[in-house]
Structure formats: C-alpha cells, structure tokens
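S.K.: quick one, structure for this:
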Amino acid sequence: MFEFEAPPPDNRDDALHFVFQEGQLVSELRGGGNPAWSLRQLELNGWAVRREQFIGRWQGRPCFAVELETAQLDPMQHHCGSLYQLLGRVDEPLFALAGRAAQLLAWERDHRFCGRCGAPMVLDARERAMRCDGCARSVYPRISPCVIVLVTRGDYLLLARNARTRRPFYSTLAGFVEAGESLEHCVAREVREEVAVEVETPRYFSSQPWPFPDQLMVGFHARYASGAICCQPEEIAHADWFHYRDLPPIPPAGSIAGQLIQSYLDEIA
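M.R.: Predicted coordinates:
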C-alpha cells in the first residue's frame, strides 16, 4: 500500500531507491531487472547524485527517487532503459511507484526556472511544490488526463496500430482530454477523429497512472454505433475489427489497454 503523504524517514537503512539517469531507469542485471535499490547498493556503486526526492512509503518502507549525474554505467552490471521494460515483469504497484519517481524527477527538472519571472525555483520544504522566491509563484506536479477506449461490436474488437511506435502490437484507441471537455465527449471525439467510427454508451472501466511522461489513463468500454473505419494517417497506421478468438499481438496485461481487452474477453466467455 502507498503512503504518499508520509513524512521523510529519520534514516534510510531500509529505504528503496528508484534510480534514473537522463530520464532512463537504472536497474541491476543480476537482480532480474529489479528497479529498487537499497542504500547499501547505492553506496557501493559510488554514484554521484544530481537530485533526489522522497516519494512516500510502500509496504512501510521509505522510497526515494534518485537522479544520477551523467556517468558511464557498467554494462556488465547495470541496465539503463525505459520504464516500459517493467511492464509485465514487476507487480503493478511497483511499476506505479517507479512511474511516480520518474514523473517527480521530470517535474523538478522541467521547473528549475520560473515561467513567470525567470528566477530559479527550489523545492518547497513544506509541500510538494517548486517555489519561486522572486515572485512567490508555486508550481505543483501536473497530470495530463487521457481516455483509452475499447470499442466492440458483438464478438469483434476494434484495435489499431499506432503510427508513431515501433511496438508490433495492436491496441485500444486513446487520446488527450481537451480543455472544457468531459471524459465521455473525449471518448467519442477521439474515436471519430482516429478511425471515423461513432460509438455509444461509453462505460467507465478503471484508471491507471501512465508515466510517459505524466498521463492518467482513464479507461472506457464503448459500443460501436455506426461508420466505416478510415484511419487518420498521422495517428493510426492500421485499424480493423478482430474476432475475439483471433486477436493480433496485444499490449501486456500490466497495461490498462491489456486489461480492457482481457475484461471484455472474460465478459463474452
């Protein structure tokens, strides 16, 4: 269980550390890709720390996000890569915690200077905020809400391959919520824009924090209403209706897209 608002510990002997370098997650090769490091491991590696943040407690243990100074890591001992490497390999709470660490480090890095007056900003000791001593402006971590929707028509699922990724699987449709827009309106608009299909009765499924870089994915099921598939080429490389017994490669079960698909397969089974 997460305790985001817990106070920092008096000592870090049993603390977990999520280590990043240039936005990439550093994991131990011999530990099966475990993303969490002990204080002893950090000390043995002798890494120089650029910035760090206490991010809360998990299962009673204090957790820290750590960003290293740029240095050559030992390729025989360490792996440096995207958070995607954790999907399906660690429990979802651990993935979410690593994502929180990545988001908070990126937020601090992106707000080193005030956007209003240009003065340097510092971490506020009283709350999770970057504070400008020049004009007293405070900036808090921001989340970008997105909808992700599985459109279905009886035994068939509408799945698409994104034009901007090399990952060889088909997934559900998704998009960012616009200012002044409801989640349900966004579901209908995104499906219409990406594949020219109209949907009805969007039904909330669940949500998932998605640290690429700072999204909150809000999942929906929706039924096909009308229209023929016509892909928006800048967004969708290919889309089609797939029978539930003959699906293409789909996202891992740890992602909300995979969970949307599996929940529908369970429902019609």
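
S.K.: please count neighbours and contacts with C-alpha atoms only from this point.
M.R.: Will do.

S.K.: in the stretch 1-150 of the chain, what residue spans correspond to helices?
M.R.: Secondary structure of the stretch 1-150 of the chain (DSSP state H, counting those that start in this stretch): helices at 39-45, 92-110.

S.K.: what about those, which gets the closest to A222?
M.R.: Closest approach to A222 among the helices of the stretch 1-150 of the chain (CA to CA): helix 92-110, 25.0 Å.

S.K.: what's the helix or strand for the closest residue in space to P145 that isn't next to it in sequence?
M.R.: Using CA to CA, 6 or more residues apart in numbering and skipping the chain neighbours, the partner closest in space to P145 is L216 (4.8 Å). Following DSSP states H and E, one finds L216 within strand 215-226.

S.K.: so for that strand, what gets flagged as buried?
M.R.: 215-224 (16 or more other CA atoms under 10 Å).

S.K.: list the helices and strands that strand packs on?
M.R.: strand 144-153, strand 198-210, helix 256-268 (3 or more CA pairs under 8 Å, 6 or more residues apart in numbering; DSSP states H and E).

S.K.: tell me which of the ones you listed sits most buried.
M.R.: Of all the helices and strands packed on strand 215-226, strand 144-153 has the most neighbours on average by mean count of other CA atoms under 10 Å, namely a mean of 23.

S.K.: can you list contacts of the next helix or strand after it?
M.R.: Of the helices and strands lying after strand 144-153 in sequence (DSSP H and E), the nearest is strand 156-162. Contacting residues not belonging to strand 156-162 are listed as 150-152, 168-173, 235-244 [CA atoms under 8 Å, 6 or more residues apart in numbering].

S.K.: ok and the strand holding L216 relative to strand 198-210, angle-wise?
M.R.: 160 degrees (axes from the mean of the first three to the mean of the last three CA atoms, to 10 degrees).

S.K.: let's see this one next to it:
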Amino acid sequence: MHLPFNRSALKSRFCLQSPDADPGRAECLLVLQRGALVLDEARGDLPAADGRLPAGVAPDVHVGLWDGRPCRLRVLSGKTDPGNGFSCHRINAVEPTLGLDLLSLGGLGQQMAHWLKTSRCCSQCGAATVFVPGSWGRRCPACDAERYPAVAPCAIVLVRRGNRVLLTRKSNWPAGRYSLVAGFVDPGECLEETVVREVREETGVEVDGIRYIGSQSWPFPSQLMVGFVAKALTEDIRVDTSELVDARWFRVDDLPDLPPKRSIARYLLDHCLEK
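M.R.: Next comes the predicted model:
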C-alpha cells in the first residue's frame, strides 16, 4: 500500500542495510532531533557528512544507502542548535512540510533510533549488547540472548451502518477532530478478534463482516497499523470515557474534521467511502 512511512514510499531512493555494512565512511546523514528530520536548507535534502553538524547523543550508525550514498543515522540532543543552513521538519506534523520520500525516511530513522535506544542493554541480565552480524538484531555477550526490532501490531477499523460511519474522539486531538476505532492486539488474539473487542470496548457497538484493506508502518514509535472495514450489528453507543471523550455516528455526506492524509485512518475513510 502506497502510504507515507511504508517502504514503497521511498521511491527506490533508500536501501536499508545492516550497521556492519558500513563502508567506513558516510556521505550523507539521516539526522533526527526531537521528532524532526534535519535537512540541508539550501538543497532540501539530507545533510552531507562534512562536519558542519554537531555530534549526536550516541555514535552515528550506518543505516543504508540514500541515492546510492552511504548514510549514517545521527540523533541530536534537543538542546543542540543544528546551526545555520539547516531546517527541522516535524515527522508527525498535521500538514507535513516534507515530500513523501523524506517523510518516510524520517519515520524509518525514528523507528531505528527508538530501537537503538531501547536495546543497548540485555533485557535478561542487563549487560551491554552488540549487533548480530548482518542484521539489526542485538545479542548479549554475557548470556547470549538475542533481540530484534519489535513492531507492535494494531488494528484500525472503519465501521459502517448504512450511510453512516462510527467515529471517535480523544481529548488530546485537535478541536473537532474525529477518527476511527483502533487498538493494540492482545496476547492470543488474531487481528479480526482485536477489531471486535476494540469496537465493543470503546463504543459498545457489535460488528461483523470484517474485511482487510491494507496496512501502514507507523513510527510513533514502532507500530504496524492494520486496516479493516466492518459492518455494525448494533447502533447504540456506550462511550468508554477512560479512552474517549466522544463517539458517534456521522452521515458520510456530513463528516467532521478528519485525520491527515498521511494516515491509514484517512485512507480507509477516503478509499472506502468513495465506493
């Protein structure tokens, strides 16, 4: 599915490699700072590895090839000024200032930075870990335990009943913004069971006729959003106020403010309702 943050959105400009594929030099840098991608302002592209940027909070790590050039990941402290000639672009901006390829690269970098930060020490014994050769996995030299980048699966669903759709609202969203029911998969569940449970828990509505549409990598910090449509069997809503501030039925020709187009939530609404 051609959505932001999916690998296809990189337009063949980026080739992910393992850190040990580092050729011994970097020609460009994938630089992140507090959820933003840092770009060379004049070129509108990744900065060159020419010494102009300050050092990161940890050593740079080779991530792959950007336009055929060796690229390393660097994470700057939030207190560091990148300096003149560089601009910062929020990866989760409501209206992104980045093209699809750079936005997706920034998201991938954010996922890898999260993995590097959370895998430095062994979860079994606490010892420092090292990279597993040829991969992004981490191995503990002390107890030989291995870990690999974790991706949390989430189900998100467009629930329909005739010419109406079920939308929900959370307190931290922009004023008037509504979106779809979504939630993490519980242990022992398949994705379709997650859909049924999440819709029931958040709204009290029962569903069936669940149909898979597509998925999206979601690097905030490391989820896979799996999108479905479903038919409502019941109509009465009972809002779970521990998670939502509102849930209601909207006519498809009278929808509220919706999520930005970079999200699979908006894709499900636009793609499915136009049919």
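
S.K.: quick one on the thing from earlier: would you mind confirming that the residue nearest to P145 of the first structure is in contact with L183?
M.R.: No - counting by CA atoms under 8 Å, L216 of the first structure does not reach L183; the two are 12.0 Å apart.

S.K.: how about G109 of the second structure, what's its partner in the first structure?
M.R.: With TM-score structural alignment as the criterion, G109 of the second structure lines up with A101 in the first structure.

S.K.: residues touching that match, list them.
M.R.: 18, 55, 64-66.

S.K.: and those residues, which of them are buried?
M.R.: By 16+ other CA under 10 Å, the contacts of A101 of the first structure give 18, 55, 64-66 as buried.

S.K.: redo those as CSV? Include distance to A253 of the first structure.
M.R.: Shown next, in CSV, are these (distance: CA to CA, whole Å):
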residue, distance to A253 of the first structure
F18, 23
I55, 26
F64, 27
A65, 26
V66, 28
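
S.K.: what about W241 of the first structure, which SS state?
M.R.: strand (DSSP: H, G, I helix; E, B strand; the rest coil).

S.K.: so how many other residues sit close to the alignment partner in the second structure of it?
M.R.: The equivalent of W241 of the first structure in the second structure is W249 (alignment by TM-score structural alignment). By other CA atoms under 10 Å, 18 other residues sit near W249 of the second structure.

S.K.: over to E189 of the second structure?
M.R.: 11.

S.K.: need the counterpart of it in the first structure.
M.R.: For E189 of the second structure, the residue aligned by TM-score structural alignment is E181.

S.K.: surely C231 of the first structure touches H238?
M.R.: Yes - look at C231 of the first structure against H238 with CA under 8 Å: they come within range, at 6.7 Å.

S.K.: okay, these two: which has more neighbours?
M.R.: Comparing C231 of the first structure with H238 by other CA under 10 Å, the one with more neighbours is C231, at 20 against 17.

S.K.: check the secondary structure at the alignment partner in the second structure of that one for me.
M.R.: In the second structure, the residue paired with C231 of the first structure is V239, using TM-score structural alignment. Using three-state DSSP, the structure places V239 of the second structure in coil.

S.K.: and V239 of the second structure, how close does it get to V196 of the second structure?
M.R.: As judged by CA to CA, to the nearest Å, V239 of the second structure and V196 of the second structure stand 15 Å apart.

S.K.: V132 of the second structure now?
M.R.: For V132 of the second structure relative to V196 of the second structure (CA to CA), the value is 39 Å.

S.K.: could you dump the helices of the stretch 1-150 of the first structure into TSV and include distance to L86 of the first structure?
M.R.: Output for these, formatted as TSV (distance: least, CA to CA, whole Å):
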stretch	distance to L86 of the first structure
helix 39-45	20
helix 92-110	6
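
S.K.: those: which one's closest to D74 of the first structure?
M.R.: Using CA to CA, the helices of the stretch 1-150 of the first structure put helix 39-45 closest to D74 of the first structure, at 9.7 Å.

S.K.: who's in contact with the closest one?
M.R.: Helix 39-45 of the first structure has contacts (CA under 8 Å, 6+ apart) with 12-17.

S.K.: can you check stretch 73-93 of the second structure too?
M.R.: With contacts defined as CA under 8 Å, 6+ apart, stretch 73-93 of the second structure is touched by 29-42, 53-63, 96-98, 103, 106-107, 109, 113.
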